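# With the input below, show me the fold.
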Amino acid sequence: MSTPSSKPDSRLVALMVLLVLFSPLAIDIYLPAMPLMAAEFDVASTRIQDTISWFMVSLGLGQLLAGPLADRYGRRPVAIAGIVIYSLSSGFAWVASSLDALLFARLMQGAGACATSVCAFAAVRDSFGGKRSGQMISYLNGAICFIPALAPLLGAWLTAQFGWRSNFSFMMAYALVALVLVLTLFRETRPADTDSSGKLLSPSRYWQVLKEPVFVYHAVLCMLAMSVILAYVTSAPVRLINGLGLTMEQFTLWFGVNAVLNITASMTAPKVMDKFGSRKTLNAGMLLLVFAGCLMAALSTTQAAWAFMVPVFLSSFGFAWILGSAAGKALEPFGQRAGTAAALLGLFQMSGAGVLVSLTQRAGLSEPHLLVFHMLLLAPGLLLLWSSKGKRWHTAEA
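I've put the predicted structure just below:
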């Protein structure tokens, strides 16, 4: 068992970025290929969107086991196991001959990605402490946002040159490279006083986290913010390519512009939190998402790409500010249960968002109105933040 350094080096930060990129890579790289996949499997676009929703559900649920495993056995071995699972399932997706086989591969891929994600965030909590971890999570989110900027461009090229399956062979290659780097460079960060007692899936282990209202409130906010992003990435190809007739190159351009804004928002969120405090940042993020929902509703009948994307641009800043403020606050009370707390946060954020979006996609809403619904779901959370309970759960900094 290793004792974490009080001053984490840049190598650790780079490795954590490497680990958190598994999830967005698996979501974003094949987005331009979704219409081709639907045509090859002869299914509706909603069924292809399930390959993202199922991945998200598995990504979140798997963390219920990955978190306690990381607390008991360490971050490094669990991360290595996750990378191996991700690599094998990417290969299975590459050769899948039916949509059912592809969906199964995506479930397994989510299980692998959940291990790398929970170990990365737990290692951040180990190394940076409760208060600074929120800022570092914002930087990790900024790194994550490079993937939506680059992955669709890469995916469009791979699909045009080698077919849509090449996207999954690229994921497998990325996993193999990451495996070598983690095996050679990642030192264990689990603190010596980590609570690893009890059964791995003992309800009491999770109840110790779930009974804390500070955690539940902020985890729900992370889930609702993530559902906006998931609704966007699954709806954008249908709206922009199928609905508005954009080419794959035009789609990736709009998607890339939004990713640049996501990067800017996530990288500047720690500075915004330093200057204004996490409570004001959280408040501004929710206000911005609610406003974006109202704007999307007003522009919903306009048949133009900008009318769909401008509210999304605004929501990118709202998402970054909410996640930066809420994720760190959710993990702050759990120094001795960082793995379990990070796992439950991932469950809320990934599985919760995945299930919510999968259900609302079947409600018959148009793509703009689907986003309106998810953006306006932040309004009750905003009202709660203004209440006396909200002021106790997220106090203003002195």
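
# CA only for contacts and neighbour counts going forward, please
Fine.

# Would you mind confirming that residue 1 is in contact with residue 193?
No: judged on CA atoms under 8 Å, residue 1 makes no contact with residue 193 at a distance of 10.0 Å.

# Kindly provide the distance from the closest residue to residue 7 other than its chain neighbours to residue 249.
Nearest residue to residue 7, sequence neighbours excluded (CA to CA, 6 or more residues apart in numbering): residue 127, at 7.4 Å. In this view, residue 127 and residue 249 are 41 Å apart by CA to CA, to the nearest Å.

# With residue 392 instead?
As judged by CA to CA, residue 392 and residue 249 stand 48 Å apart.

# For residue 91, give me its contacts.
Residues in contact with residue 91 (CA atoms under 8 Å, 6 or more residues apart in numbering) are 168-169, 172.

# One more sequence to fold, the one below, so I can look at both together:
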Amino acid sequence: MDQNLNYNSGTMSRNVILALVISASVITLMSTDLYAPSLAHLPELLGTSAELVQLTVSLNLLAYGLATLIHGPLSERFGRRPVLLWGMAGFTLASFLCAIAADIGQLLFARVFQGIAAAVEGVVVLAIIRDLFTEKEQVRAVAIYGVATAFAPAFAPLLGGYIHVLFGWRMNFHLLTGLALAVTALITLFLKESGKKDHDALDLKEIYADYFGLLSNRSFLLYITIGGCSLGCIFVFITAGPFILINNHGVATEHFGYYYAVIVIAYIIGSLLAARMSGRHGAREILRAGVCCAVIGSLLLLAILASGWETPVTLTLAVAVLLFAEGPIFAVVPTLAMNTTDKRTGSAAAVIISAEMAIGSLAALAVSWTHDGTSLPMILIMLALVVIVVLAYLRSGR
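Model (predicted):
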């Protein structure tokens, strides 16, 4: 914990800063979930293919992951506050460009731009938590962050579905533009700097030393592999779920959000449980509980695949069990990973998010490339990701 003079050690001051950065993350995380119900309709509306529409999700996530490698050193050099403001301004513009996109090419460009800008928030949140909280407090803070940032995405597809039916898919991006403007104004007025500026942070030798040191750290790599593959399960469902539930099972566009809400609420419950466990159990114990739940969820998916009992309800419940497991996993993986290294906080946070997002977006790309109109590719990719999570967890304890 490295508290800057702009913040005292009081709980109120630190909670205010946490609330501000969480509000920024909530808006940026809604960028995909809000228009998820529209995905199944965009091929017809934009005169393109389902595979290209799915790329608006996977390329956005990939851009997000790669951009964090740049935003980490920037936040160390110029401070958390200015970099966060730049990111929110870029996100606002990108959301507006998405709203006025005339074809799939323009939408893909705007979504990549949106992902680059949105990446700032993830880096800044983890860096600020590390700046202001002790190790034990970090688990609780990250768990709260997970719950808060899950609430909006939980209900964003429900809201987005009704907006699509009433006003069209573009209105979802107009809404994001307005919300991003409001949050940017709040950050400008109330956010103070939490970290100390490092004038050597943009030195290429320093950046190389930081990143090489992190990527040479076996324990660090294993923990971000766990986080990345867990995130991949979420991205795979976000990418393929709307097509499976709406096109295959006939779920109404405006009702897709109800199924999605069940899944995200399961994640919220898992995050709340992790927050409660943090007072009595260590981070490794919490991680073990999450991995065990992920195995149970994957076995349920395998049972659905083998038995042919696939319905919107059974598929949703099985994925919900898997997402319940992500709550404990995401609550502790960042802390466990960053505590294996003494490198710059911003750089460590950037590598964690970049690597996890890269793994997750590659999983989303895989489900796009293997899209065959059924749930088979989605389920098989989720199973493979859980197997990797288990193997990485077992090796991380050695």
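
# Could you tell me the TM-score of the two chains?
The TM-score (TM-score structural alignment, normalised by the length of structure 1) is 0.92; 390 aligned residues with a CA RMSD of 2.2 Å.

# So for residue 127 and residue 249 of structure 1, which sits in the more crowded spot?
Neighbours were counted for residue 127 of structure 1 and for residue 249 using other CA atoms under 10 Å; residue 127 has more, 23 against 14.

# mind checking what that one lines up with in structure 2?
In structure 2, the residue paired with residue 127 of structure 1 is residue 132, using TM-score structural alignment.

# for residue 163 of structure 1, same thing?
Aligned partner of residue 163 of structure 1 by TM-score structural alignment: residue 168.

# and if you look at residue 299 of structure 1?
Aligned by TM-score structural alignment, residue 299 of structure 1 pairs with residue 304 of structure 2.

# Same check on residue 229 of structure 1?
Counting by TM-score structural alignment, residue 229 of structure 1 lines up with residue 234 in structure 2.

# what packs against the helix or strand containing its match?
For residue 234 of structure 2, the host element (DSSP states H and E) is helix 218-242. Secondary-structure packing of helix 218-242 of structure 2 (3 or more CA pairs under 8 Å, 6 or more residues apart in numbering; DSSP states H and E): helix 50-78, helix 204-215, helix 312-338, helix 345-369, helix 376-396.

# can we see that at 7 Å?
Counting contacts by 3 or more CA pairs under 7 Å, 6 or more residues apart in numbering; DSSP states H and E, helix 218-242 of structure 2 packs against helix 312-338, helix 345-369, helix 376-396.

# hmm, back to that, give me the distance between the match of residue 127 of structure 1 and residue 200 of structure 2.
Distance of residue 132 of structure 2 to residue 200 of structure 2, computed by CA to CA: 22 Å.

# likewise residue 345 of structure 2?
Residue 345 of structure 2 is 14 Å from residue 200 of structure 2, where distance means CA to CA.

# and what of residue 326 of structure 2?
For residue 326 of structure 2, the distance to residue 200 of structure 2 (CA to CA) stands at 36 Å.

# and if you look at residue 210 of structure 2?
12 Å.

# next one: residue 5 of structure 2
Distance of residue 5 of structure 2 to residue 200 of structure 2, computed by CA to CA: 21 Å.

# Of all the helices and strands packed on helix 218-242 of structure 2, which one is nearest residue 214 of structure 2?
Evaluated over these, closeness to residue 214 of structure 2 peaks at helix 345-369, with 7.1 Å, by CA to CA.

# Now do the closest one: which elements does it pack against?
By 3+ CA pairs under 7 Å, 6+ apart, helix 345-369 of structure 2 packs against helix 50-78, helix 104-132, helix 218-242.

# repeat that for 10 Å
Secondary-structure packing of helix 345-369 of structure 2 (3 or more CA pairs under 10 Å, 6 or more residues apart in numbering; DSSP states H and E): helix 50-78, helix 104-132, helix 204-215, helix 218-242, helix 312-338, helix 376-396.

# Tell me the residues of structure 2 aligned with stretch 65-75 of structure 1.
Using TM-score structural alignment, stretch 65-75 of structure 1 lines up with residues 70-80 of structure 2.

# Hmm, I typed the wrong one, I wanted stretch 140-152 of structure 1.
With TM-score structural alignment as the criterion, stretch 140-152 of structure 1 aligns to 145-157.

# residue in structure 2 matching residue 207 of structure 1?
In structure 2, residue 207 of structure 1 lands on residue 212 (TM-score structural alignment).

# what residues are up against its match?
Contact partners of residue 212 of structure 2, counting by CA atoms under 10 Å, 6 or more residues apart in numbering, are residue 206.

# Next one: it relative to residue 360 of structure 2, how far apart?
Remark: distance between residue 212 of structure 2 and residue 360 of structure 2 (CA to CA) = 22 Å.

# swap in residue 40 of structure 2?
Distance from residue 40 of structure 2 to residue 360 of structure 2, by CA to CA: 21 Å.

# between these two, who's got more neighbours?
Using other CA under 10 Å, the more surrounded residue of residue 40 of structure 2 and residue 360 is residue 360, with 28 against 21.

# coming back round to it: thought residue 18 was touching the match of residue 127 of structure 1, still the case?
Yes: with contact defined as CA atoms under 10 Å, residue 132 of structure 2 counts as touching residue 18 (9.3 Å).

# and stretch 44-59 of structure 2, how far out from the chain's middle?
21 Å (CA atoms, centre = their mean, to the nearest Å).

# so the residue nearest to residue 313 of structure 2 when sequence neighbours are not counted is in which element?
Spatial nearest neighbour of residue 313 of structure 2, excluding adjacent residues (CA to CA, 6+ apart): residue 259 at 7.9 Å. Under the criterion of DSSP H and E, residue 259 of structure 2 resides in helix 256-277.

# Would you mind giving the residues in structure 1 matched to that helix?
The aligned range for helix 256-277 of structure 2 is 251-272, by TM-score structural alignment.

# and if you look at stretch 29-41 of structure 2?
Counting by TM-score structural alignment, stretch 29-41 of structure 2 lines up with residues 24-36 of structure 1.

# Using neighbour counts, pick out the buried residues of that stretch.
24-35 (16 or more other CA atoms under 10 Å).

# mean per-residue distance, the helix or strand encompassing residue 280 of structure 1 to structure 2?
According to DSSP H and E, residue 280 of structure 1 maps onto helix 278-299. Superposed on structure 2, helix 278-299 of structure 1 shows a mean distance of 1.6 Å to its aligned residues (mean CA distance after the TM-score superposition for structure 1).
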